[in-house]
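> 3D, please:
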Amino acid sequence: MSEKSPARVVPGYIDSKDDQLRRLRRIEGQVRGLQKMVESDTYCIDILTQVSAATKALEAVALGLLDDHLRHCISHAADGATPDLDRQIDEASAAIARLVRS
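This next block holds a predicted model:
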C-alpha cells in the first residue's frame, strides 16, 4: 500500500514573488549599510533614521504577504476548496497580532 503525497500548496504570493524578492534584497542591502554605518562610527540619529526605513520596508513586505494570504489562501478556503477555513482565519489573526505587536 503506497501513501499519497500531499498536494503541493501554491503560496498566495506566487504572483508577486519576484517583487517580494526584489524588496527583500533591497532591505538586505539596507541592513548591510547599517552595519557599515556602525563600523564607521556614524552619528546615532543617522543610524536610527536608517533603521526606521528598514523597519518600514520590512513592514511593507509583511503587509503585502498578509494581503496575498487573505486574497488567496483565505478566499480559497472560504470558497470551500479546502476544509480548514477556521484554522486559516486563526493563523491570519495570529499573524496580524504579531505584526501589530512588533
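
> going forward, measure contacts between C-alpha atoms and count neighbours the same way
Will do.

> Start and end of stretch 8-15, how far apart?
Across stretch 8-15, the terminal residues are separated by 16 Å (C-alpha to C-alpha, to the nearest Å).

> Here is the second sequence; please produce its structure so I can put it next to the first one:
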Amino acid sequence: MDEVHGYIENKDDYLRRLKRIEGQARGLQRMVENEDYCIDILTQVSAMTKALQSVALGLLNEHLSHCVVQAAAAGGPEADRKVKEAGDAIARLVRS
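Sure, this is the predicted structure:
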C-alpha cells in the first residue's frame, strides 16, 4: 500500500486555498502590467505571502501530527528521519 500523507483529509481545502493564491499571483501581475501604485502592489504581495505561510504552517502541522507521530510510534531510523525532515522544514520556513 502507498503511504498516505497527513494532509489528504484536508486536500480539497488546501487546493482551494492554493487556487486562491494562484488568483492573487495573477492579480499581482495585472497590477504591475497596469502600473498600479507600488504600495498597493506591496500590500497584495504581503497578503499573498501570509496566505502561503498559512498553507505551509497547515501542512507542517499535518506532517507533525500524522507522519512524525506515526514514525515515532514505530520507532527506529524512520522516526529519526521524519523528525529531521520536520526540523529542516521548520528551518526553511523561519528563513523565508
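
> Please state their TM-score.
Put the two chains on top of each other and the TM-score (TM-score structural alignment, normalised by the length of the second structure) is 0.96; 96 aligned residues with a C-alpha RMSD of 1.2 Å.

> now for Glu39 of the first structure: what does it line up with in the second structure?
Under the alignment (TM-score structural alignment), Glu39 of the first structure pairs with Glu33 of the second structure.

> I'd like to know how many residues surround that match.
Neighbours of Glu33 of the second structure under the rule other C-alpha atoms under 10 Å: 9.

> Next: Leu63 of the first structure.
Other residues close to Leu63 of the first structure by other C-alpha under 10 Å number 14.

> Name the SS class of Val9 of the first structure, please.
Three-state assignment for Val9 of the first structure (DSSP: H, G, I helix; E, B strand; the rest coil): coil.

> What residue in the second structure is paired with Asp19 of the first structure?
By TM-score structural alignment, Asp19 of the first structure lines up with Asp13.

> and that match, how far is that from Ala71 of the second structure?
From Asp13 of the second structure to Ala71 of the second structure the distance is 25 Å (C-alpha to C-alpha).

> For the match of Asp19 of the first structure, I want the exact helix or strand it lies within.
Per DSSP states H and E: Asp13 of the second structure is located in helix 11-33.
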